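> Okay, here's the prediction I keep looking at, along with the sequence it came from:
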Amino acid sequence: MSSFEADPVTTEFLDGTPVALGGPRGFPVTRTLPNRQRRMVGAWCFLDAYGPHELGDSAGMRVGPHPHTGLQTVTWLVAGEVLHRDTLGSVQEIRPGQLNLMTAGRGIAHSEETPRENSGVLHGVQLWVALPHADRDMPAAFAHHADLPMATFGDVTATVLMGTLGEATSPARIHTPLVGAELTLPAGASAEIPRKTTFEYGILALDGAPEVDGATLKPGPLLYLGQGRSTVHLATSSPAKVLLLGGEPFEERLVMWWNFVARDHDEIVQMRADWESQTPRFGEVRGYDGPRLPPPPMPLTRLVPRGRVR
């Protein structure tokens, strides 16, 4: 991999932005990546967190067919269920402890919805991983991993979504050095979690208010931890759950717009046109009871490729 200098920032809270998923009246989420200060953590370039939502009489999540390019989507649930459909013909319900990994490559489309038979609650995260230049036009793919490896660090239990943590390695296919793991802390837990000194890291509280390297972390902001240290210390007086993200800093400059990851403005224009005119590039999602999402208008100025730090 390319060489780089260690990031001088070691601890930084990145506040999230409220967003309506699927349109102005859509499902509410909190978006912490991309952020005003930092666009990425490793190749992790997008992070939406939602819930816990008590669904009651609402339909829950309903995000109509929409396209992606140049990225992998990662769906992880703390509670509830989500039904995924895509243009490869995949139809897969995901539950807590399972991983849905969709690789867009040159182009794919999918829908996400709360299934009719559900537990009445929804709590989870949706993430994107940027594909490197060599893989960004690869064929689309989908994988469901129902059985993920686990590792223990003192009182803390880690479920490894992607990459390697400790002695546990996820079966999910990755294209740059990175890691993603859910860490579960019982009341009174205290542990040192191993880090790679060449990785930068971020931690999101999913539940509870643990201390991370002495900083109290509550659900909402993403805590950026930088590079250079070999461990991160977690402790809590009450039960907590966090999401650990890390990876080698992603050095390629990207254009991220709507649901696309590209390298320049003209690529985005073509991607938008292909979706709007329903070319074969993205295919058709079958079985979703609702309309496909229309693309927003292009901005009046040219989109500029940007690095991981704004």
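Thanks, I have it. Quantities reported herein were computed from a predicted structural model and do not represent experimental measurements.

> From now on I want contacts and neighbour counts done on CA atoms only, so please keep to that.
Will do.

> tell me, what residue is most central in this structure?
Nearest to the mean C-alpha position of the chain, by CA atoms, centre = their mean, lies Leu127 at 1.1 Å.

> and stretch 65-81, which residues are buried?
65-81 (16 or more other CA atoms under 10 Å).

> repeat for stretch 220-234
220-228, 234.

> Other residues contacting it?
Residues outside stretch 220-234 that contact it (CA atoms under 8 Å, 6 or more residues apart in numbering) are 6-16, 30, 32, 189-205, 210-214, 217.

> And the buried residues of stretch 220-234, which two are furthest apart?
Gly220 and Gly228 (25.2 Å; CA to CA).

> ok, now which ones touch the residue nearest to Gln37 when sequence neighbours are not counted?
Among residues not flanking Gln37 along the chain, Arg310 sits closest, at 5.7 Å (CA to CA, 6 or more residues apart in numbering). The contact partners of Arg310, taken as CA under 8 Å, 6+ apart, are 36-39.

> rewinding a little: which ones among the buried residues of stretch 65-81 are found in strands?
When DSSP state E is applied, the buried residues of stretch 65-81 are split such that 65-68, 71-79 fall in strands.

> nearest to His53, of these?
Ala79 (9.4 Å).

> residues touching the closest one, list them.
Counting by CA under 8 Å, 6+ apart, Ala79 touches 52, 95-96, 121-124.

> and if we set it to 6 Å?
Ala79 makes contacts with 96, 122-123, as judged by CA atoms under 6 Å, 6 or more residues apart in numbering.

> what's the distance between the residue lying closest to it once chain neighbours are set aside and Pro305?
Using CA to CA, 6+ apart and skipping the chain neighbours, the partner closest in space to Ala79 is His123 (5.0 Å). Per CA to CA, to the nearest Å, His123 is found 33 Å from Pro305.

> now do Asp48
22 Å.

> Between these two, tell me which one has more neighbours.
Asp48 (22 against 14; other CA atoms under 10 Å).

> can you pull the contacts of that one?
Counting by CA under 6 Å, 6+ apart, Asp48 touches 29-31, 125-126.

> can you pick the most crowded of these?
Ranked by neighbour count (other CA under 10 Å), the contacts of Asp48 have Arg31 at the top, with 25 neighbours.

> Below is an additional structure, to be compared with the one above:
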Amino acid sequence: MELVCSGDECPDGVQVLTAREVPLGGPRAMTVRRTLPNRERSFVGAWCFVDHYGPDDVAQTGGMDVPPHPHTGLQTVSWLFTGEIEHRDSGGVHDMVRPGEVNLMTGARGICHSEVSTPATSILHGVQLWVVLPQADRDLPRDFQHFAAPEVEVAPGARVRVFMGSLAGQSSPVRTQTPLLGAEVRLASGTTWTVPVDPAHEHAVLVDYGDVTFCDEPVPQHALGIVGTGRGELTLRADTDARLLLLGGEPFDEQIVMWWNFIGRDHDDIATMRADWEAESERFGQVTGYEGKTARLPAPALPGSTLRPRGRLGR
């Protein structure tokens, strides 16, 4: 279900992006539903990657086991609805991802990490998000932030956990390099909720479950509904009990190359990052304590053609 927009924006409508299924961590890995990046759009604010997975019965799927792999030019944001994931990174961090607790990892010049669902997990269900870093911040040091976001009733039938930015009087202390919003929203059946937002931001809704209408347009389960700047408030309606993520941010107008787990500015950037990872360069460091299926993920081969930069609207 898609709305094809004319011009550069959808000021009066909702652009709906359906998800495609991809393996996480290579072939025979768990399957995730990816809505960003998309051929039609690269970013919402600086949000550049949205993976949604589960609920998966770990006994049937094997759960999550992603060996050490690299990142550059971005921040990873891990958010769970159900289950538990063990995080290890080359910054020396060993922590858990649990429902309602956000983990933000900064991998600017280079970092690597592993993600493994724990033995205590029977059902795994959550999202993995990336935030692109501006060119000026591409060499930030490795960093890790953790925040347990309280669930608050902000209106009758509407409960939120704000894990980034501010919404409905709730705020997160998590630091970001560009203004961003990230919140889990639960709506009771029959609820219509209108919330003030920054009109300088674009916003998106990822529907986990339920019949949801976003700014008068239905957004199917697992899809991403997007509106442009210029709205001072957003209206969400749930015809059944529903849960969704609300994302937003200032439009990100730089062009980037996103390839595998790297974000650069041109083909040569990516080629250098890949070569450094394959050479086990100190640029990415080492993950200690991971005891999974393989020591590290090898980088795929570069394509035969030149990688071209893309802007926020996919061109």
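Yep, it's here. Keep in mind that this is a model prediction, so the values were computed, not measured.

> that older thread, from the ones in strands among the buried residues of stretch 65-81 of structure 1, which single one is nearest Gly283 of structure 1?
Nearest to Gly283 of structure 1 among those: Pro67, at 9.2 Å, using CA to CA.

> Give the equivalent position in structure 2 for the closest one.
The equivalent of Pro67 of structure 1 in structure 2 is Pro70 (alignment by TM-score structural alignment).

> which residue packs closest to its match, ignoring adjacent ones?
That would be Cys112: by CA to CA, 6+ apart, it lies 4.1 Å from Pro70 of structure 2.

> Can you tell me the SS state at Thr294 of structure 2?
Counting by DSSP: H, G, I helix; E, B strand; the rest coil, the backbone at Thr294 of structure 2 sits in coil.

> burial measure for the nearest residue to it once chain neighbours are set aside, as a count.
Nearest non-adjacent residue to Thr294 of structure 2, counting by CA to CA, 6+ apart: Pro67, 6.3 Å away. When counting by other CA under 10 Å, one arrives at 24 neighbours for Pro67 of structure 2.

> List the contacts of the alignment partner in structure 2 of Val121 of structure 1.
Matched by TM-score structural alignment, Val121 of structure 1 corresponds to Ile123 in structure 2. Counting by CA under 6 Å, 6+ apart, Ile123 of structure 2 makes contact with 56-58, 83.

> what do you get if the cut-off is 8 Å, keeping everything else the same?
By CA under 8 Å, 6+ apart, the contact set of Ile123 of structure 2 is 54-58, 82-83.

> Out of those, grab the one that's most surrounded.
Tallying neighbours with other CA under 10 Å puts Gly83 at the head of the contacts of Ile123 of structure 2, with 22 neighbours.

> The stretch 151-300 of structure 1: strands as residue ranges?
156-165, 168-169, 178-185, 190-194, 200-207, 211-212, 215-216, 222-226, 231-235, 240-247, 255-257, 260-262 (DSSP state E, counting those that start in this stretch).

> and the fifth one, how far from structure 2 on average?
Strand 200-207 of structure 1 differs from its equivalent in structure 2 by a mean of 0.9 Å after superposition (mean CA distance after the TM-score superposition for structure 1).

> Packing partners of that strand?
Other elements packing on strand 200-207 of structure 1 under the criterion 3 or more CA pairs under 8 Å, 6 or more residues apart in numbering; DSSP states H and E are strand 222-226, strand 240-247.

> Of all those strands, which one comes closest to Pro171 of structure 1?
In terms of CA to CA, the element of these nearest to Pro171 of structure 1 is strand 240-247, at 16.6 Å.

> against structure 2, where does the closest one fall?
Going by TM-score structural alignment: strand 240-247 of structure 1 matches residues 242-249.

> Give me the distance from that stretch to the chain's centre.
In terms of CA atoms, centre = their mean, to the nearest Å, the centre of stretch 242-249 of structure 2 is found 11 Å from the chain centre.

> what's the answer for stretch 263-277 of structure 2, then?
Distance, stretch centre to chain centre, for stretch 263-277 of structure 2: 22 Å (CA atoms, centre = their mean).

> how about it, aligned to which bit of structure 1?
Matched against structure 1 by TM-score structural alignment, stretch 263-277 of structure 2 falls on residues 261-275.

> neighbouring contacts of that stretch?
Contacts to stretch 261-275 of structure 1, defined as CA under 8 Å, 6+ apart, come from residues 67-71, 130, 253-257, 260, 281-282, 295, 298, 302-305.

> which among the residues you listed end up buried?
67-71, 130, 254-257, 260, 282, 303.

> can you tell me which residue in structure 2 aligns to Pro295 of structure 1?
Per TM-score structural alignment, Pro295 of structure 1 is aligned with Ala299.

> where does Gln60 of structure 2 land in three-state SS?
helix.

> separation between Arg25 of structure 1 and Val125 of structure 1?
From Arg25 of structure 1 to Val125 of structure 1 the distance is 19 Å (CA to CA).

> Same check on Thr197 of structure 1?
With CA to CA as the criterion, Thr197 of structure 1 and Val125 of structure 1 are 26 Å apart.

> Could you verify my assumption that Val147 of structure 1 touches Gln98?
You called it Val, but residue 147 of structure 1 is Asp. Yes - between Asp147 of structure 1 and Gln98 a contact is recorded at 6.7 Å, counting by CA atoms under 8 Å.

> so what sits against both of these two?
What both Asp147 of structure 1 and Gln98 touch, as defined by CA under 8 Å, 6+ apart, is an empty set.

> which one of these two has more residues nearby?
Neighbour tally, Asp147 of structure 1 and Gln98, criterion other CA under 10 Å: the higher count belongs to Gln98, 19 against 13.

> and the gap between the residue found closest to the more buried one once you drop the neighbours it is linked to in the chain and Thr157 of structure 1?
With sequence-adjacent residues excluded and distances taken as CA to CA, 6+ apart, Gln98 of structure 1 is closest to Ala146, at 4.5 Å. Using CA to CA, one gets 17 Å for the distance from Ala146 of structure 1 to Thr157 of structure 1.

> So these two - more neighbours on which side?
Legend: neighbour count by other CA under 10 Å for Ala146 of structure 1 and Thr157, higher for Thr157 (18 against 12).

> post-alignment, the helix or strand harbouring the residue nearest to Pro70 of structure 2 versus structure 1, mean distance?
Applying DSSP states H and E as the criterion places Cys112 of structure 2 in strand 111-117. Mean deviation of strand 111-117 of structure 2 relative to structure 1 after superposition (mean CA distance after the TM-score superposition for structure 1): 0.5 Å.

> quick one: that strand to strand 74-82, angle?
10 degrees (axes from the mean of the first three to the mean of the last three CA atoms, to 10 degrees).
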